[in-house]
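Asker: can't give you the sequence, but here's the structure:
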């Protein structure tokens, strides 16, 4: 696999039906031409992704949205004006000619405009949108650097466009539109309150448990090879596993190696900044997962808006929730 910053090289591979690693502000994607069914099939095969999971289309301008979607609600345009380019994905009615492989046969297409200069430069140079799920084997930790993609798929894809580390580091918020309301299927960095600021007189509600009509909805997800245990009492959990070699994931704590079983510590944000923690979460999981530990232990995040989102990522990645009275 080539790691390159050449948009022209990436364009050449994509126009020939290839699949490449694509940087975005959220996570890296595994990208192919939305109109090329063979390229779409390659994505599913390389990623080992179930065909029942739809893909997200990535666009550079509104005309590309109109080339793949129809009956677009007016509020979708308002939200795009505010949040695009950025980490908001909208589920829209797909045009009949959009390959069913990209939509999982649901008749809808998830669309977003990534906030990454290389991605936008590439998308602007292409005569077609790109479909791109996260560039990791199905269920594994999402990639936030080109090297993560390289370690997953070397020998399987020809190129990853190297855009550095992902700024947001957390998957996009996914919304849909139903009966003049906005439905949040997956929350990322953009929250319900953010959406209501744009369309204040609109009902906005959650349907997080819906398992079928949005990308990345699988219960088990983002998982490292090393067992991940999340806890609401760090001290008790560390004592419980005192004979294990542990990697510790903490937030805003000055935790030192006071326990002999702590082999490595990664502090997501010494300033207790949840946005900083989000941008570091997957990268630090990758680092700890490479250290041949017995387990990774992570504290639950505060139950704020973004904290709940981050806890959901941990729970989906975890092998156990260590709850203490």
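Answerer: All right, it came through fine. From a predicted model like this one, the values you see are computed outputs, not experimental measurements.
Asker: Only C-alpha atoms from now on, for both contacts and neighbour counts.
Answerer: OK.
Asker: so what's the residue nearest to residue 211 when sequence neighbours are not counted up against?
Answerer: Excluding the flanking residues, the one nearest residue 211 by CA to CA, 6 or more residues apart in numbering is residue 217, at 5.5 Å. Contacts for residue 217 (CA atoms under 8 Å, 6 or more residues apart in numbering) come out as 186, 210-211.
Asker: Pick out the residue nearest the middle of this protein.
Answerer: With distances taken as CA atoms, centre = their mean, residue 171 lies nearest the centre of the chain, 2.8 Å away.
Asker: From residue 48, how far out is the residue nearest to that one when sequence neighbours are not counted?
Answerer: In space, and not counting its chain neighbours, residue 171 is closest to residue 26: 5.3 Å by CA to CA, 6+ apart. Going from residue 26 to residue 48 by CA to CA, to the nearest Å gives 21 Å.
Asker: Looking at those two, which is more packed in?
Answerer: residue 26 (28 against 13; other CA atoms under 10 Å).
Asker: Correct me if wrong: the more buried one contacts residue 167.
Answerer: Yes - with contact defined as CA atoms under 8 Å, residue 26 counts as touching residue 167 (6.7 Å).
Asker: What segments of the stretch 151-300 of the chain are strands?
Answerer: 159-161, 173-178, 181-186, 204-206, 228-231, 246-250, 262-267, 295-299 (DSSP state E, counting those that start in this stretch).
Asker: so what's residue 139 closest to, chain neighbours aside?
Answerer: Excluding its sequence neighbours, the residue lying closest to residue 139 (CA to CA, 6+ apart) is residue 221, at 4.2 Å.
Asker: go on, residue 177?
Answerer: residue 183 (5.9 Å).
Asker: burial count for the one you found?
Answerer: 21.
Asker: show me the contacts for it.
Answerer: 175-177, 204-207.
Asker: Burial-wise, tell me which of the strands of the stretch 151-300 of the chain comes out on top.
Answerer: When these are scored by mean count of other CA atoms under 10 Å, the highest mean neighbour count falls to strand 159-161 (a mean of 26).
Asker: What is that one packed up against?
Answerer: Packed against strand 159-161, as judged by 3 or more CA pairs under 8 Å, 6 or more residues apart in numbering; DSSP states H and E, are the following elements: strand 2-4, helix 7-15, strand 20-22, helix 146-153.
Asker: List the contacts of that strand.
Answerer: Residues from elsewhere that reach strand 159-161 (CA under 8 Å, 6+ apart): 1-7, 10, 19-23, 118, 146, 149-150.
Asker: re the thing from before, out of the helices and strands packed on strand 159-161, the one nearest residue 196 is which?
Answerer: strand 20-22 (30.6 Å; CA to CA).
Asker: just checking, next helix/strand downstream of that closest one?
Answerer: strand 29-33 (DSSP states H and E).
Asker: got another, please set it beside the one above:
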């Protein structure tokens, strides 16, 4: 897919006209608008039902555009950008004065990322600027990892959906705050704190309750199915299943082994992958399948990976509404 492709040309025209374009990244599909057009950015918040003080990530074509969007960029931050971009990592930096408040949630920082997807990169290069893009779904709900997920969630509210196939990573980017001397992980992702620490020669801090920077995906309730979701340790799945069945509840289950019994109230049982990459890749599509199964309760065995646990905990907190 190149910049000359007619879909890219049409998407650029729509973005420059202030319209919304959904596009694939390696993490999830984004709902994009011209980041320098406040009226266009306002459409993102309206379509998603997103709180106006919730900042957006600006997607840029390469690290050479950092100075157009940020200031006081440390050598370490530039090095991290060169190392991990394109890729599933968002840098929080001091915002350039020209960045609109609606993008940053009124904060003095901005989130920047270069996505690792050929269609997204072609779009960004052809557009020539920054595209503000949260996940292309209703706020707080399960993130989309296919173009069909976007259509299901947003319908005709988006002027165009670029279909780049299923997202390779499947969960949102790692967010790293490098706006001050202290490097802090604000949201875990598939690029781990260990990966960043090894590269920098010092381990980043984890976000504390006193941390002042608001970030995408930081709400307790997020990525959530409408069916109540119960996240349980691996040694209590059988107990949770028996308890639900004893109450006469229809259940859907995600666990790393097949269903040990057949029961008419077990309406879906998905066998979870046993490695982090495959689990993350399938997570949101699997949650959508389980949510559509007609269950009264989704039971998920807690996996061992921090980034996936983060998404499942938030999904559990926001589920059932």
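Answerer: Arrived safely, thanks for sending. All figures in this text were calculated on a predicted structure; none of them were measured in a lab.
Asker: May I have the TM-score of the superposed chains?
Answerer: Remark: TM-score between the superposed chains equals 0.92 [TM-score structural alignment, normalised by the length of structure 2]; 310 aligned residues with a CA RMSD of 1.8 Å.
Asker: sorry, back to before: run through the residues that contact the residue nearest to residue 139 of structure 1.
Answerer: Counting by CA under 8 Å, 6+ apart, residue 221 of structure 1 touches 138-141, 313, 316-317.
Asker: again, only using 7 Å
Answerer: Going by CA atoms under 7 Å, 6 or more residues apart in numbering, residue 221 of structure 1 touches 139-140, 316-317.
Asker: hey, which helix is longest across structure 1?
Answerer: Longest helix of structure 1, by residue count under DSSP state H: helix 274-289.
Asker: Where in structure 2 does that one fall?
Answerer: Aligned by TM-score structural alignment, helix 274-289 of structure 1 corresponds to residues 276-291 of structure 2.
Asker: Please work out which residues outside the matching stretch touch it.
Answerer: With CA under 7 Å, 6+ apart as the test, stretch 276-291 of structure 2 has contacts from 142-143, 145, 168-171, 225-227, 252, 268, 272-273, 298, 305, 308.
Asker: Give me the mean deviation of that stretch from structure 1.
Answerer: Its aligned residues in structure 1 lie a mean 0.8 Å from stretch 276-291 of structure 2 after superposition (mean CA distance after the TM-score superposition for structure 1).
Asker: Which positions in that stretch come out as buried?
Answerer: Neighbour-count burial for stretch 276-291 of structure 2, counted by 16 or more other CA atoms under 10 Å, picks out 277, 279-288, 290-291.
Asker: Could you do stretch 37-51 of structure 1 as well?
Answerer: Buried residues in stretch 37-51 of structure 1 (16+ other CA under 10 Å): 37, 39-44, 46-47, 49, 51.
Asker: Stretch 78-97 of structure 1 too?
Answerer: For stretch 78-97 of structure 1, the neighbour count (16+ other CA under 10 Å) marks 79-80, 83-95 as buried.
Asker: now do stretch 57-66 of structure 2
Answerer: 57-63, 66.
Asker: now those in TSV, with secondary structure and distance to residue 111 of structure 2?
Answerer: Shown next, in TSV, are those (DSSP: H, G, I helix; E, B strand; the rest coil; distance: CA to CA, whole Å):
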residue	secondary structure	distance to residue 111 of structure 2
57	strand	5
58	strand	6
59	strand	9
60	coil	10
61	coil	14
62	coil	14
63	helix	13
66	helix	11
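Asker: Take those residues and lay them out in a markdown table including distance to residue 258 of structure 2.
Answerer: Formatted as a markdown table, the buried residues of stretch 57-66 of structure 2 follow (distance: CA to CA, whole Å):
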| residue | distance to residue 258 of structure 2 |
| --- | --- |
| 57 | 39 |
| 58 | 41 |
| 59 | 40 |
| 60 | 43 |
| 61 | 43 |
| 62 | 44 |
| 63 | 45 |
| 66 | 48 |
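Asker: any idea which of those is closest to residue 123 of structure 2?
Answerer: Using CA to CA, residue 61 comes nearest to residue 123 of structure 2 of the buried residues of stretch 57-66 of structure 2, at 8.4 Å.
Asker: Pretty sure the closest one sits against residue 121.
Answerer: Yes - using CA atoms under 7 Å, residue 61 of structure 2 is in contact with residue 121, at 5.8 Å.
Asker: Contacts only, for the residue mapped onto residue 312 of structure 1 from structure 2.
Answerer: Matched to structure 2 by TM-score structural alignment, residue 312 of structure 1 sits across from residue 310. Listed by CA under 7 Å, 6+ apart, residue 310 of structure 2 has no contact partners.
Asker: State the distance from residue 310 of structure 2 to residue 187 of structure 2.
Answerer: According to CA to CA, residue 310 of structure 2 and residue 187 of structure 2 sit 8 Å apart.
Asker: just residue 72 of structure 2 next, same as before
Answerer: Note on residue 72 of structure 2: its distance to residue 187 of structure 2, by CA to CA, is 22 Å.
Asker: what's the burial count for residue 27 of structure 1?
Answerer: Around residue 27 of structure 1 there are 27 other residues, counting by other CA under 10 Å.
Asker: Report the contact partners of the spatially closest residue to it that is not a sequence neighbour.
Answerer: Leaving out its chain neighbours, the residue that sits closest to residue 27 of structure 1 by CA to CA, 6+ apart is residue 144, at 4.9 Å. Neighbouring residues of residue 144 of structure 1 by CA under 7 Å, 6+ apart: 27-28, 165-166, 169, 282-283.
Asker: make it 10 Å
Answerer: Counting by CA atoms under 10 Å, 6 or more residues apart in numbering, residue 144 of structure 1 touches 23-29, 134-135, 163-170, 279-283, 286.
Asker: Give the full set of residues in contact with the residue of structure 2 most remote from its centre.
Answerer: Largest separation from the mean C-alpha position in structure 2: residue 246, at 36.2 Å (CA atoms, centre = their mean). With contacts defined as CA under 10 Å, 6+ apart, residue 246 of structure 2 is in contact with residue 240.
Asker: mind checking how far the spatially closest residue to residue 23 of structure 1 that is not a sequence neighbour is from residue 138 of structure 1?
Answerer: Among residues not flanking residue 23 of structure 1 along the chain, residue 163 sits closest, at 5.4 Å (CA to CA, 6+ apart). When distance is defined by CA to CA, residue 163 of structure 1 is 22 Å away from residue 138 of structure 1.
Asker: How about residue 285 of structure 1?
Answerer: For residue 285 of structure 1, the distance to residue 138 of structure 1 (CA to CA) stands at 16 Å.
Asker: Residue 245 of structure 1 too?
Answerer: 27 Å.
Asker: out of the two, which sits in the busier spot?
Answerer: The neighbour comparison of residue 245 of structure 1 against residue 138 (other CA under 10 Å) goes to residue 138, with 21 against 18.
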